[in-house]
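**Student:** Fold the stuff below for me.
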Amino acid sequence: MTAIRVLLVDDQPMIRTGFRLILEAEPDIVVVGEAGDGRAGVEDARALQPDVVLMDIRMPHLDGVEATRLIVGSGAASRVIVLTTFDLDEHVHDALRAGASGFLVKDGPADSLVAAIRTVAQGDAVVSPRITRRLLDRFSRFADPTPPAVPPTLNALTARELDVLRALSRGLSNAEIARELHVSEATVKTHVAHILDKYDLRDRVQAVILAYDTGLVRPAADI
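**Tutor:** Below is the predicted model:
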């Protein structure tokens, strides 16, 4: 079994030490480096090529949003989980747009952090349930509760793929979508893969952003 390689980027040494102790207790995770600011984090990500970067959002020299944008924009395979002290951090929207595959609060349970790293390393995405409502509200553009028509920009998707995208936007897991649509979980995974491939999206979070940006779903009607 190949270990998941993690880079820690946080300007507080005690936070980095705590994360290292948590992660190195796991047999399938290894911490390959630490950086104390965003600029050093970008450089270390380029040099070390970690599978997952744990990125603090508020740092000197270069904040976590811009550091994430540079890492993702470089085409590196590294995936980024952004961490913040506040679950209502106003940068959640910007971080996910920058390409982050996860967004968690620092005071969450250790097992949630470990699970998030494993999930993101496998190519999926995670967002703390505590910030999901705020995230969806930030994407809301319309107060009208009438279900919107399918925007022309999503014409590449089949009717079933649109159903899956709407479900993703409500925060449902593959298993929950499968039950709701009365199909197998494998079928849902295939539909999700097709959505990501057709619009060149990194993960489920980016798919949700697409759904809200195009007006396919609106929180007033879908939550």
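**Student:** drop to CA atoms for contacts and neighbour counts, all remaining ones
**Tutor:** OK.
**Student:** any idea how far Phe19 is from Lys31?
**Tutor:** One correction, residue 31 is Val, not Lys. Distance, Val31 to Phe19, using Cα to Cα, to the nearest Å: 9 Å.
**Student:** Okay, buried residues for the helix or strand in which Ile71 is found please.
**Tutor:** Using DSSP states H and E, Ile71 sits in helix 64-73. Buried positions in helix 64-73, judged by neighbour count with 16 or more other Cα atoms under 10 Å: Gly64, Val65, Glu66, Ala67, Thr68, Arg69, Leu70, Ile71, Val72.
**Student:** Same question for stretch 35-49.
**Tutor:** Those would be Ala35, Gly36, Asp37, Gly38, Arg39, Ala40, Gly41, Val42, Asp44, Ala45, Gln49, for stretch 35-49 by 16+ other Cα under 10 Å.
**Student:** give me the element Glu34 is part of.
**Tutor:** Glu34 belongs to strand 29-35, assigned by DSSP H and E.
**Student:** Apart from its chain neighbours, what residue comes closest to Arg39?
**Tutor:** Leu62 (5.5 Å; Cα to Cα, 6 or more residues apart in numbering).
**Student:** right, I mislabeled it, should have said His191
**Tutor:** In space, and not counting its chain neighbours, His191 is closest to Glu161: 5.7 Å by Cα to Cα, 6+ apart.
**Student:** Residues touching stretch 17-30, excluding its own?
**Tutor:** Stretch 17-30 is touched from outside by Met1, Thr2, Ala3, Ile4, Arg5, Val6, Leu8, Val31, Ala110, Val114, with contacts defined as Cα atoms under 8 Å, 6 or more residues apart in numbering.
**Student:** coming back round to it: quick one: common contacting residues for Val31 and Phe19?
**Tutor:** With contacts taken as Cα under 8 Å, 6+ apart, Val31 and Phe19 have Leu8 as neighbours in common.
**Student:** Could you also give me the structure for this second sequence? I'd like to compare it with the first:
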Amino acid sequence: MSNPKKIAIVDDNSFLINAIKEKLSFFEDVVFKYAANNGKEMLQKLEQDKNLDIILMDIEMPIMNGIDATLEIKQRYPQIKIIMLTVFDNDENIFNAIKAGADGYLLKDVDPNSLYQGIQETLSGGAAMTPSIAMKTLKLLRNPFQSEENTNETEEIKLSAREIDVLEQLSKGLSYTIIAENLFLSPSTVRKHIENIYSKLQVHSKLEAIQKAKKNNLI
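**Tutor:** Take a look at the predicted model:
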């Protein structure tokens, strides 16, 4: 096997780690080194073994999220490429991931060939991006975040009962994992609800979502 691509995966969901490993198992030149459940654990493993080419990084994780971990890893090990691999494609995450030094941004439902091509492209100096992410990135460059001060008027916003439940939990400062347990949902379902909430409220962060929801008497 010539020039193997040495890879690590960071995700708090062991099922998704195994799903990613399975996608990469089709390619003989990809060598899976190890996995970590959060950013802090990844940093500890890197201290033991930094012989990696690329890290596939989740964003929403307990203890240390993927964006904070990316910032830290890039400062310590700038030679290692990092692709964010997430269910989220909201503007705030894209913007913060790029600022932190991420080399690519793919969605977790990416097919094996596209994932492999993204890894190859990133290792060749490119930037792997799901098409929808690339479009959002262009829009972000053209239209930086607008201040909420520009939208002071009360708007008619319709959220589902479940989305309001999630928002109320979010306003208490709870993590996605705890919210999932409290509402008997999977963490990925909670993330999808929050993605829909962000879209409906036209916001880019938890704080903005909570402020706008309170302003519009949603919670």
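**Student:** about what we covered before: where does the helix holding Ile71 of the first structure end up in the second structure?
**Tutor:** Here helix 64-73 of the first structure aligns to the second structure at residues 66-75, judged by TM-score structural alignment.
**Student:** How far off centre is that stretch?
**Tutor:** Offset of stretch 66-75 of the second structure from its chain centre (Cα atoms, centre = their mean, to the nearest Å): 13 Å.
**Student:** what about it, how far off from the first structure?
**Tutor:** After superposition onto the first structure, stretch 66-75 of the second structure sits on average 0.6 Å from its aligned residues (mean Cα distance after the TM-score superposition for the first structure).
**Student:** And the strands in the second structure?
**Tutor:** Taking DSSP state E as the criterion, the second structure carries its strands at 5-10, 30-36, 54-57, 81-86, 104-107.
**Student:** For the aligned partner of Asp103 of the second structure in the first structure, the count of nearby residues, please.
**Tutor:** Alignment note: Asp103 of the second structure maps to Ser101 in the first structure; criterion TM-score structural alignment. Neighbour count of Ser101 of the first structure, defined by other Cα atoms under 10 Å: 32.
**Student:** So Ser101 of the first structure versus Val205 of the first structure, what's the distance?
**Tutor:** Between Ser101 of the first structure and Val205 of the first structure the distance is 7 Å, computed by Cα to Cα.
**Student:** cool, and Ile57 of the first structure?
**Tutor:** Taking Cα to Cα, one finds Ile57 of the first structure at 18 Å from Val205 of the first structure.
**Student:** Neighbour count for the two, which is higher?
**Tutor:** Using other Cα under 10 Å as the criterion, Ile57 of the first structure and Val205 rank with Ile57 on top: 28 against 24.
**Student:** that older thread, next, show the common contact partners of Ser101 and Val205 of the first structure.
**Tutor:** Counting by Cα under 8 Å, 6+ apart, the common neighbours of Ser101 of the first structure and Val205 are Ala125, Val126.
**Student:** For PyMOL, write the select line for the buried members of the contacts of stretch 17-30 of the first structure.
**Tutor:** This is the PyMOL syntax for the buried subset of these, where burial follows 16+ other Cα under 10 Å:
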select buried, resi 4+5+6+8+31
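**Student:** contacts for stretch 87-102 of the second structure?
**Tutor:** Residues contacting stretch 87-102 of the second structure (Cα under 8 Å, 6+ apart): 59, 67-68, 70-71, 74, 81-84, 105, 107-109, 132-133, 136-137, 140, 188, 191-192, 195, 198, 204-205.
**Student:** buried sites along that stretch?
**Tutor:** Of all the residues in stretch 87-102 of the second structure, those buried under the rule 16+ other Cα under 10 Å are 87-95, 97-98, 100-102.
**Student:** can you check stretch 114-132 of the second structure too?
**Tutor:** Of the residues in stretch 114-132 of the second structure, Leu115, Tyr116, Gly118, Ile119, Gln120, Glu121, Thr122, Leu123, Ala127, Ala128, Met129, Thr130 count as buried by neighbour count, 16+ other Cα under 10 Å.
**Student:** What's the end-to-end length of that stretch?
**Tutor:** Termini of stretch 114-132 of the second structure sit 14 Å apart (Cα to Cα).
**Student:** which other residues reach that stretch?
**Tutor:** 23-24, 27, 53-54, 81, 83, 89, 103-107.
**Student:** closest to Leu170 of the second structure among these?
**Tutor:** Distances from Leu170 of the second structure to these, taken as Cα to Cα, are shortest for Asp89 (18.8 Å).
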